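> sequence first, then the predicted structure:
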Amino acid sequence: MPRSRSILLATALATAAVGLSPLAASAAPPTRQDAFAAAAGEYGVPESVLLGVSYLESRWDTNGMSPSTSAGYGPMHLTDVAAANAGGTHHDDGTEDARGDSARPALLPRTPSADDVSAPSLHTAREAAALTGVDVATLRSDPVQNIRGGAALLAKYQRDLGVHSAKPADWYGAVARYSGATDTGSAGEFANEVFSTIAQGVDRVTDDGQHVRLAPTAVRPNTRQVTRLGLRVARAGEAECPADLGCEWLPAPYEQYGPGSGDYGNHDLANRPETQKINYIVIHDTEGTYDTTLNLIKDPTYVSWNYTLRSSDGHIAQHVKAKDVAWHAGNWYLNAKAIGLEHEGFAAQGTWFTEAMYRTSAKLVGYLAAKYQIPLDRQHILGHDNVPGTIPSTVRGMHWDPGPYWDWAHYFDLLHAPFRSTGTPLTGLVTVRPNYATNQLPFTGCTTAGQPCPARGSTSVVLRTEPRDDAPQLVDLGLHPDGTPGTMGVSDHSSRAETGQTFAVAERRGGWVAVWYLGQKGWFHEKDAIWSVGFVATPKKGRDTIPVYGRAYPEAAAYPADIPVQAVTPLQYSLLAGQKYSVGLITPSEYYRAVTFDQNDNHVVVRGQTQYLQIQFGHRVAFVNVDDVDVRPSFF
């Protein structure tokens, strides 16, 4: 677009925004592409740079102009922490004991503490308002003005560097500063991703139906500019990360805090994978700011996780070595065989995640999966909401993050392991795969109990008792012991399946497919699925029902005399004759005994003869004894 035309368009947009020109106000709204071109021309930002930065923040989506998990609004992710209403953390909600080891006293929930919201990266909308003359509320709610605000910030950052150039290559420093990163590694990683996006090009339709294109352009950016931003140099130290990510080592404390050998925290020393195979990576959402989350991990009396990822730029801090066991998933069997990643987010209504964080998270998970030979599928890459309760009494208190707005399909695309059909309607398995952008489910309770959530894409499908949209949802006796059906409450996944999860087909009818789920048939639209093939588990002939477990512990005879036997307790569900469930993996029975300070005391792995199958039993995975089931190809 010629500069004169872009300036005229930008002026018209600005005038319409403040209500000064009836003619401009009555004109057809500009396209998203036009808005980027106009803002770039108005503030002298290369259009490719503006598009690239916006893509790394939001993929050009509006997300209903609701806040991200780090208080960012709109295509340019302008932040306004006051409007986003920071709250407590999900670690303080419910009754889950993050350690999940019944051999030790439970780590009790805490009173929520105030979030640290002082970081400048949480207040960029205010700075953009001063630069554009547009009030903060409009910058939060109007995509066109939001884009103008982002362009104004980029232009200011360029001026602050004293660089005067129209060449995209000379905007590396301004892009790095836009990330909000406080260290050179993360700022550079963000800028590298932006310029990689410019080089590759992108062509997509946004969540609100806008077609936007960034033409591929070869650029060799001036990466030395990042050293002029006055940022600290983060030290990778002992961090276990890909070399090109801006990781740092911020160790969690392993220390005693009381008189007893069991009064210690906040993780356990181990020697994985030599002593136990690492089978899982668990995805969490902090529901607290990055700085607040780092303060939590420093507390030896609290819980722990292996990595924290910052939303604005994807920066990664590691706290617990992969060889050691962090206390994060609420299930000791899973904790002993998992690595936990916490992704920054703090407001209850902040329910979308930045592209920058998706990308660094995917790079980290890909690295860990390759290092520890963890398959890239939804049987091994779990959300916290997919981790089972350990025994019946713990099921209801398990956490539900990262929730129905984490885009699993996009995440696995970034992992280079996309969900693709491997079967036909006759091969017996189905993988949940709705269209994220258009799959806008009527959840409630994002901000106020019972009140509708803003319309936005979701990774979930709701299961019904019959093949019709008004049929009741299924019953989850763990979440609703009174037998009432599931609800549309955002945290109620009683009757909900997630993208990438694979279930055994029970029946098909009129464009609907039924799957076996928590001992029931659950129906959803075939259009929201792809066909798969694999193995299923079904009760052995003559067995009316078999027990389902939340942990794969050994039989009593496997325990040495000096180690108390851990009960093998079934959950409150039934797996009935004739039902089939998708098999995720086969696993030995193991219990990691680590109840005292210092690994050299009596930490030991107890192994039994019993073997278990992990199955996709409901929203969460579960385990069944191999001796209780027949395993067969899904198409038999």
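Everything's here; your move.

> only C-alpha atoms for contact and neighbour calcs from this point on.
Fine.

> so who does residue 339 touch?
With C-alpha atoms under 8 Å, 6 or more residues apart in numbering as the criterion, the residues that contact residue 339 are 278, 280-282, 305-306, 322, 325-326.

> brain fart, residue 284
So residue 284 contacts 340-343, 383-384, 401-402 (C-alpha under 8 Å, 6+ apart).

> this is the comparison structure:
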Amino acid sequence: MTAGGAVACAALLLPLLSAGPSATAERAPADSLQGTFAAAAAEYGVPKSVLLGVSYLQSRWDAHGGAASVTGGYGPMHLTDARTAIAEAPHHSHGAEDARGDDARPARSVVEAALPDPGELPPRLRTLERAAEVSGIDADRLRDSVAANVRGGAALLAQAQRELGGPAGADPEDWYGAVARYSGADDVATATTYADDVFDVIRTGQSRTTDSGQRVELEPDPAVSPDRTQVRRLGLRTADTGRTECPPTVACEWIPAPYEEFGAGDYGNHDQANRPASQSVDYIVVHDTEASWDTTLQLVQNPQYVSWQYSLRSSDGHIAQHVPLEDVAWHAGNWFVNAKSVGLEHEGFLVSPDAWYTEAMYRTSARLVRYLAKRYDIPLDRQHILGHDNVPGTTTATIRGMHTDPGPYWDWAHYFKLLGRPFTPSAGPDSSVVTIRPEYTRHQPLYTGCVKAGEACAPHGSGAVRLHTAPSESAPLVKDIGLRPGGQDSTTGVNDTGARASTGQQYAVAERRGDWTAIWYLGQKAWFHDPRTQPVAVGARERVLTPKDTLAEVPVYGRAYPEASAYPAGVPVQAVSPLPYKLLAGQKYVVGDRVPGEYLYATTFDTAGHKVVRGEEMYYEIQFGHRVAFVKASDVRVLS
């Protein structure tokens, strides 16, 4: 959990089809979800395509079993009732890492943010209350009944249309302003981007099976062309774009993090740099927060706190940039990764790990990542697009404190589909490398500790696969000696990453037995159930590495630092400290980048003394466990 340094806690989803249903499709039964949308649209005079489009952008028509989203939104229409969600949600955090992750400086840790006072919640987090007023439907029913929730959303759209003086009726082009109002955005650019996304869904059409097994279809209307000037009638502010570095397809605001000196030589909350001239930007790190939007912005503007480059708002996908891309933010808990990465914080103050994210935020996040990847030539794969939970500890002592966000419920498969890089097979089912890819909605492994330690979490789709010591569900989970130096087994805890492989991650196959596949993981064989009839992994064609023939084992590192002889006078030598794991002879791991040892020395407010130390020693990044790691190129040989 965390957020780059801030706050954090929170697969193959059934594929989205761009083609709509055929003209001969049968009329949906009235008691189906498709029929529910049709009935609510007719009742409130809202075009059915508009109602379906708005719901898709909020929830992709899922009900999430009545669970609230990360911002307290309920049901397919994401009607927000953050007061109730806050009252019902457990508040817990995980991890005590140093956000900077730099041994040369005192630790800068993340503090747990307080939940907001329910009385101070903005209107965008209280739309269920408004829906109850305009529809006359009881608030409990709006939360718990899918049909009531859809009706409540339709009532809100109809009310917005009336307030804007727009005509009722079935022409979706007349509803652009009402759709923009539904977003809850307080600025013109975000409301416009949200409405544009809804009408893009209407133009292209969508079809999918929801988490409750309902098939919902929105026929494409490629000719729809709404009047985008309607948004001017909303009376919204114009956000300050300032020094933002964002693609034109998102709404981006400049809310800078401070670079200030305070105390006895201390300063915050990031380091000024000159990337990519000084160092390449190789990673994008996905975090989620444990604070409200307002609290998140207050934290990142505190010079004594930590920092990240971007924050993303869940309800409407709005983006705020805080740190210029050329500078180094303190967010990942690993200084080597911080110096070469961009950190994205995704809003979520409700820390129940089974809370969910809106499609609006997934989409704007994916657009931002595509933009950053193109700008810095970052490959769109899971060794470069990391979750905070994939960033390694820097030393043995830091492993246990590393954060675990965005966790097993982040939908990596859907995210990468939006990135334009879906996880598809590149080799046959008997390949020597696999890409983890369970079907998100149907894959619901048991997790515990969402509310209380040891108690089962509510069933929920997951992109993570659990790993055993033998090909049996009753076999113990594999051990992570970094997390548990005493050698205890890993657990089903939602924050326990010790026996977990995540969607998109790639591993070398160690063995196969019937419906079980073993991969090399943390220096051992790790088994997962992988039946041919419902596989959770697909074949991949990737390079792997193994120890050189003369070596029985090689050390594994959490950072790729230079050799001692590379450091100039005045720059303290940083220890090349191995982690407690070993890569043993005969084992293989998928290869990522080949990189030189690098260290950014930046311990003073005056940047004149900052230096990038670059050594001769080369390293390979590997997918070693749930987290990535590094090995010295001189210790291994690479195999095709």
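That came through fine. No experiment lies behind these values; they were computed from the predicted model shown.

> please state their TM-score.
Overlay of the two chains. TM-score (TM-score structural alignment, normalised by the length of structure 1): 0.93; 602 aligned residues with a C-alpha RMSD of 1.5 Å.

> and the contacts of residue 339 of structure 1, which two are the farthest apart?
Spanning the widest gap among the contacts of residue 339 of structure 1 are 278 and 305, at 14.5 Å by C-alpha to C-alpha.

> so between these two, which is more surrounded?
For residue 278 of structure 1 versus residue 305, neighbours defined as other C-alpha atoms under 10 Å are more numerous around residue 305 (28 against 23).

> where exactly do the helices run in structure 2?
Ranges of helices within structure 2 are 33-44, 48-59, 82-88, 127-135, 139-144, 146-163, 176-182, 188-204, 293-300, 335-339, 359-376, 412-418, based on DSSP state H.

> show me the contacts of residue 284 of structure 1 that map onto strands.
Within those, residues falling in strands by DSSP state E are 340-343, 383.

> which of these sits closest to residue 136 of structure 1?
For these, the residue nearest residue 136 of structure 1 by C-alpha to C-alpha is residue 343; the value is 26.4 Å.

> what lines up against the closest one once you look at structure 2?
In structure 2, residue 343 of structure 1 lines up with residue 346, judged by TM-score structural alignment.

> residues near that match, how many?
When counting by other C-alpha under 10 Å, one arrives at 32 neighbours for residue 346 of structure 2.

> got it, and residue 449 of structure 2?
Per other C-alpha under 10 Å, the neighbour tally for residue 449 of structure 2 reads 17.

> residues in contact with it?
Counting by C-alpha under 8 Å, 6+ apart, residue 449 of structure 2 makes contact with 455-457, 493-495.

> apply 6 Å and report the result again.
455, 493-494 (C-alpha atoms under 6 Å, 6 or more residues apart in numbering).

> and the nearest residue to residue 336 of structure 2 once chain neighbours are set aside, how many residues sit next to it?
Leaving aside its sequence neighbours, residue 336 of structure 2 sits nearest to residue 559 (C-alpha to C-alpha, 6 or more residues apart in numbering; 5.8 Å). Residues within reach of residue 559 of structure 2, counting by other C-alpha under 10 Å, total 28.

> how about residue 478 of structure 2?
Around residue 478 of structure 2 there are 25 residues (other C-alpha under 10 Å).

> what residue of structure 2 matches up with residue 175 of structure 1?
With TM-score structural alignment as the criterion, residue 175 of structure 1 matches residue 179.

> can you tell me the closest non-neighbouring residue to its match?
Leaving aside its chain neighbours, residue 179 of structure 2 sits nearest to residue 195 (5.6 Å; criterion: C-alpha to C-alpha, 6+ apart).

> pretty sure residue 135 of structure 1 sits against residue 129.
Yes: the pair residue 135 of structure 1 / residue 129 is scored as a contact, 5.4 Å apart, by C-alpha atoms under 6 Å.

> the two: who's more crowded?
Legend: neighbour count by other C-alpha under 10 Å for residue 135 of structure 1 and residue 129, higher for residue 129 (21 against 15).

> circling back to that earlier point, surely the match of residue 343 of structure 1 is in contact with residue 312?
Yes: applying C-alpha under 6 Å, one finds residue 346 of structure 2 in contact with residue 312, separated by 4.8 Å.

> look up how far residue 185 of structure 1 lies from residue 617 of structure 1.
Distance of residue 617 of structure 1 to residue 185 of structure 1, given as C-alpha to C-alpha, to the nearest Å: 42 Å.

> ok, residue 118 of structure 1 next?
Taken as C-alpha to C-alpha, the span from residue 118 of structure 1 to residue 185 of structure 1 is 22 Å.

> buried ones from the ones in strands among the contacts of residue 284 of structure 1, can you make that a PyMOL selection?
The buried subset of these, as determined by 16 or more other C-alpha atoms under 10 Å, is captured in PyMOL by this line:
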select buried, resi 340+341+342+343+383
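
> can I get the ones in strands among the contacts of residue 284 of structure 1 in a markdown table including distance to residue 163 of structure 1?
Supplementary listing: these in a markdown table, determined by distance: C-alpha to C-alpha, whole Å:
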| residue | distance to residue 163 of structure 1 |
| --- | --- |
| 340 | 42 |
| 341 | 38 |
| 342 | 37 |
| 343 | 34 |
| 383 | 44 |
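
> with that, I have no additional questions.
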